[in-house]
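**Student:** can't give you the sequence, but here's the structure:
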C-alpha cells in the first residue's frame, strides 16, 4: 500500500512538472564575452539539478572514502568481539559439559578479546586442572595475576583447585592473600576449612568450624565430626605434659566435652599419662549424658588401686549402671574386672560369665576368657584356668 501511494505521488509530481514546464516561456542568457549562451529556463533548471546530483555524488564519494578505514576497523573490532564472546560462551558450555579439552581451546580463542582475558583464563585454568595439567593451570592463573578486577575470582579459584589437588600450604597462601584483601565470604571460609584440615592445623579448623556454624553453613554431622578430629589431634599431641593435657581439656567448651568420642579420646590420653583419676571423672560425667561401650573399656583401664576408696566407688558406679543396663556385656566385664581387682571372687566370676554369655564382639569374648582364666588361676583352679586360656586363644584367632 505504501509503495502504491509513493508511486501515485511520484507520477503526480511528474505530471505537475511537465504541465508547469509546458507553460513556462522564460529564458536564461549567459554572457562571457565574446560568448553568449541562450537557454530555456526549463533546460537551465534541469542542468542545475544534474549539477547538484553530480556534486552530491562526488562529495559523498570523497566522504565515504575518508571514513572507510574507520568503518573497516569498526567492522573488524565488532567481528572480533562477536567471535570472542561466542568462543567464551562455547568454553563455558564445554566446561559445564565436562569437555575440558574443548573448553580450553575455546578459552584460547576467547582470550584474543582483551575484555574476556580474565574470565577466559579462569575457564582455561579450571579445564586444565580437571585434565591434570597443573603447569598449564598455573600458567593460566599467571596470565591474570595483575588483573585487579579478577583478583578475587583468581584467588578463590586457586584455593579451590589447590585444595582439590591436596596442596594445602599453597591453598593457605591464597587464603591469606584473600583475607588481606578483606574477602571472607562463606565459600572462602569453606575452602579455608578444607585447606587447614588437609594441613592438619586443627586450632584453625576449630575456629573456622565455629564461624561457619554461626552462619549455619555446615551440616551438623560434618561440624561435629570435624570438632572430634580436631580435639583428638589436640589431645593426642605427644608434646603435651600433664598440665598441658589438662589445660587443653578444660579449654574445650563444656558442650563439646560431653561428646562421647571426645570424652573417650581424652580419657584414653589421661590414662596414657597415668592420670587415671581424671580419666574416671571424664567417663563418669559423660556416661550420665550418653552411653558408649568404648568409655567402659577406658573405665576398666582407669581402675584405681586395690583396696582404695576410688576402686570401691568405681564398683558402686558400675552396679548402679547395671540396674539400667543389665545385659550390657562391656559393663558386666568392667564390673567383673573391678571385682577381680578387689578380690571379690564370687561377684567377679558371676559378672564375667554374664559378660561372656552376652558378648558379641570377639574382643569382649577374648578379654572375658582371659580375666576368668586369671581368676581361676588365683583360686588355684588350674584346669578351669587352662580351659579359659584355650577359649581366649581361639577368640584371638577369629
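**Tutor:** Thanks, I have it. Just so it is clear, the structure is predicted and the values come from calculations on it, not from any experiment.

**Student:** rest of the way, CA atoms for contacts and neighbours
**Tutor:** Fine.

**Student:** contact partners for the residue most central in space within the chain?
**Tutor:** Nearest to the mean C-alpha position of the chain, by CA atoms, centre = their mean, lies residue 191 at 4.7 Å. Listed by CA atoms under 8 Å, 6 or more residues apart in numbering, the contact set of residue 191 reads 159, 160, 163.

**Student:** part of a helix, is the first one?
**Tutor:** Yes - the assignment for residue 159, made by DSSP: H, G, I helix; E, B strand; the rest coil, places it in a helix.

**Student:** returning to what we had before: how far away is the residue nearest to the centre of the chain from residue 205?
**Tutor:** 11 Å (CA to CA, to the nearest Å).

**Student:** please name the nearest non-neighbouring residue to residue 39.
**Tutor:** Nearest residue to residue 39 in three dimensions, chain neighbours excluded: residue 28, at 5.0 Å (CA to CA, 6 or more residues apart in numbering).

**Student:** just checking, that neighbour touches residue 36?
**Tutor:** No - here residue 28 lies out of contact with residue 36, judged by CA atoms under 8 Å, at a distance of 10.6 Å.

**Student:** the more surrounded of the two?
**Tutor:** More neighbours sit around residue 28 than around the other of residue 28 and residue 36, counting by other CA atoms under 10 Å; the figures are 13 against 10.

**Student:** pull the residues that contact stretch 40-55.
**Tutor:** Stretch 40-55 is contacted from outside by 21, 24, 25, 26, 27, 28, using CA under 8 Å, 6+ apart.

**Student:** put this next to the previous one:
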C-alpha cells in the first residue's frame, strides 16, 4: 500500500514538472575517459529511468536463477513425496475395494516417503493379513512399532490378528502387554472379552466384568448374557473341583446374582455332589414354592433320589397350583422315571406333551410307553416327534 502511494506521488510530481522540463530542456555534458555525452536533462532523466528498470530486471532474473539452482537439490525428495502421496491414495482406494494385493503393494510403497509411515504400514499389514501372508504382516507391524506413538495401536492390531489366526497363546501374551484395566480403551477391552472367552479363562473374564459394566462396553443384553455365561462356567468348574472352590465361587457372586435361579440351581447341584443333599433340596424347594423356574425344577429332578419320599410329597402338593407349568410336569415325570415307575411317568409326560409338543418330551413319553409294552403307541409317538423336525 505504501509503495503504491510512493509511485502515485512520483507520477504526480512528474506530471507537475514535465511542462517545465519540456519548456526548459537544459543541457547536460558527461565525459568518461575518451567518451563524451551531450544531451538534454529530459532525455538524461528518461535514460536513468530506463537504466534503473533494466537493473531491476537483471536483479530479478539473477535471484530467480539462484533460487532455481538452490531448490534443484531437493527436487528428487519432493518427487518422492509426491509419489508417496499417490501410492497412499491408490492404496486407500484398493482397501475400500478390498483389493488386498494391490492395497498391500501401494501402501508399502507409500510408506517409504509418506507423511505418516506408520499409517501406511498398518494398512499394508491389514492387507497382508487378509491374504494370509502372516510373515509380511508381522514385518509391517514391526516397522510400524518403531514409531513411539503407534506402539499401543500396533500391539492392539497384532493381538486382533493373532486371535483371528487362532494363535491364542501368542495373542494372550500380546494382550497382557496392553494390561486391560479401567483405563484401557474400548478396542482393548473388547479384545480381552473375545480372547478370554476363546481361552475359556473365566476367572480373568470375571475380574473384567465390573469394568465392562462401568464403561458400558457392551449393550445391557449382551452384558447380561456374558455375565450369565461367565458365572455359569465358574460354578460348573467349582462344582467339579471341590467344596471350598464351590463356596468361594458362590460368595464371589453379588447379592443380586445369588438370587438368580440359574446360579441357585448350579450351586444346589454342586452341594448335592459334595454330600450336602439335604441343604440342596431345601434350597431348591424354597425356590419352587416361591417362584418355580426351569433351572430350579431341572436341578430338583437331578438332586432328588428315589428315597426322598417326603420331598416328592411336597412337590405333588403343588400340583393344583402349577398344573399349567410345563417345567413342573417334566420335573415330576423325570422323578417317576428315575424311580422306574413308568406308569406314573407316562401320565406326567402326557401332561407335559399336552401343554407343549416337544421332541425330547415326546421321545421320553415313547420310552415310558415301550417299558409298559405299548409298542404301537410308542411308535406313533415317535412319528409325531419326527414331524417336529
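**Tutor:** Sure, I can see it. Owing to the predicted nature of the structure, the values given are computational and were not obtained by experimental measurement.

**Student:** TM-score of the superposed pair?
**Tutor:** For this chain pair, the superposition-based TM-score is 0.76 by TM-score structural alignment, normalised by the length of the second structure; 372 aligned residues with a CA RMSD of 4.2 Å.

**Student:** the residue nearest to residue 39 of the first structure: what secondary structure?
**Tutor:** Here residue 28 of the first structure is recorded as strand under three-state DSSP.

**Student:** ok, and the most crowded of the contacts of residue 191 of the first structure?
**Tutor:** Counting neighbours by other CA under 10 Å, the one among the contacts of residue 191 of the first structure with the most is residue 159, which has 26 neighbours.

**Student:** what residues are up against that residue?
**Tutor:** Under the criterion of CA under 8 Å, 6+ apart, the contact partners of residue 159 of the first structure comprise 170, 171, 172, 174, 175, 191, 192.

**Student:** one more: residue 230 of the first structure?
**Tutor:** Taking CA under 8 Å, 6+ apart, we find residue 230 of the first structure in contact with 202, 203, 205, 206.

**Student:** can you put those residues in a markdown table and add distance to residue 340 of the first structure, neighbour count and secondary structure?
**Tutor:** Output for the contacts of residue 230 of the first structure, formatted as a markdown table (distance: CA to CA, whole Å; neighbours: other CA atoms under 10 Å; DSSP: H, G, I helix; E, B strand; the rest coil):
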| residue | distance to residue 340 of the first structure | neighbour count | secondary structure |
| --- | --- | --- | --- |
| 202 | 41 | 21 | helix |
| 203 | 42 | 16 | helix |
| 205 | 44 | 23 | helix |
| 206 | 42 | 21 | helix |
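
**Student:** show me what residue 335 of the first structure lines up with in the second structure.
**Tutor:** Taking TM-score structural alignment, residue 335 of the first structure has residue 332 as its aligned residue in the second structure.

**Student:** so that match belongs to a helix, correct?
**Tutor:** Yes - Residue 332 of the second structure sits within a helix when classified using three-state DSSP.

**Student:** check the gap between the closest residue to it other than its chain neighbours and residue 372 of the second structure for me.
**Tutor:** Nearest in space to residue 332 of the second structure, with sequence neighbours left out and distances taken as CA to CA, 6+ apart, is residue 348 at 6.6 Å. Residue 348 of the second structure sits 14 Å away from residue 372 of the second structure, going by CA to CA.

**Student:** of these two, who's got more company?
**Tutor:** More neighbours surround residue 348 than the other of residue 348 of the second structure and residue 372, with 24 against 14 (other CA under 10 Å).

**Student:** which element is that one on?
**Tutor:** Applying DSSP states H and E as the criterion places residue 348 of the second structure in helix 342-355.

**Student:** which helices and strands does that helix pack with?
**Tutor:** For helix 342-355 of the second structure, the packing partners by 3 or more CA pairs under 8 Å, 6 or more residues apart in numbering; DSSP states H and E come out as helix 326-338, helix 359-371.

**Student:** mean deviation of stretch 51-61 of the second structure from the first structure?
**Tutor:** With both structures laid over each other, stretch 51-61 of the second structure and its partner residues in the first structure are 4.0 Å apart on average (mean CA distance after the TM-score superposition for the first structure).

**Student:** how far away is residue 357 of the second structure from residue 321 of the second structure?
**Tutor:** With the distance defined as CA to CA, residue 357 of the second structure ends up 22 Å from residue 321 of the second structure.

**Student:** meant to ask about residue 234 of the second structure
**Tutor:** When distances are taken as CA to CA, residue 234 of the second structure and residue 321 of the second structure turn out to be 34 Å apart.

**Student:** ditto for residue 366 of the second structure
**Tutor:** Distance, residue 366 of the second structure to residue 321 of the second structure, using CA to CA: 27 Å.

**Student:** ok, these two, which is more surrounded?
**Tutor:** For residue 366 of the second structure and residue 321, the more surrounded residue by other CA under 10 Å is residue 366, and the numbers stand at 26 against 10.

**Student:** element containing the residue lying closest to that one once chain neighbours are set aside?
**Tutor:** Leaving aside its sequence neighbours, residue 366 of the second structure sits nearest to residue 378 (CA to CA, 6+ apart; 4.4 Å). Secondary-structure element containing residue 378 of the second structure, defined by DSSP H and E: helix 375-386.

**Student:** contacting residues around that helix?
**Tutor:** Outside of helix 375-386 of the second structure, the residues that reach it under the criterion CA under 8 Å, 6+ apart are 358, 359, 360, 362, 363, 365, 366, 367, 369, 370.

**Student:** residue contacts, the fifth one?
**Tutor:** So the one you mean is residue 363 of the second structure. Contacts for residue 363 of the second structure were tallied using CA under 8 Å, 6+ apart; they are 381, 382, 385.

**Student:** now, which of those sits nearest residue 215 of the second structure?
**Tutor:** Nearest to residue 215 of the second structure out of the contacts of residue 363 of the second structure is residue 385 (CA to CA; 47.1 Å).

**Student:** report how many residues lie close to the closest one.
**Tutor:** Other residues within reach of residue 385 of the second structure, judged by other CA under 10 Å, total 18.

**Student:** same check, this time on residue 284 of the second structure
**Tutor:** Around residue 284 of the second structure sit 26 other residues, with neighbours defined as other CA under 10 Å.

**Student:** which position in the first structure pairs with it?
**Tutor:** By TM-score structural alignment, residue 284 of the second structure lines up with residue 283 in the first structure.

**Student:** contacts only, for that match.
**Tutor:** Residue 283 of the first structure makes contact with 263, 264, 267, 295, 296, 298, 299 under the criterion CA under 8 Å, 6+ apart.

**Student:** just those residues now: which is nearest residue 275 of the first structure?
**Tutor:** Nearest to residue 275 of the first structure among those, with distances taken as CA to CA, is residue 267, at 8.7 Å.

**Student:** in this structure the closest one contacts residue 278, no?
**Tutor:** Yes - with contact taken as CA under 8 Å, residue 267 of the first structure and residue 278 are classed as touching, separated by 7.3 Å.
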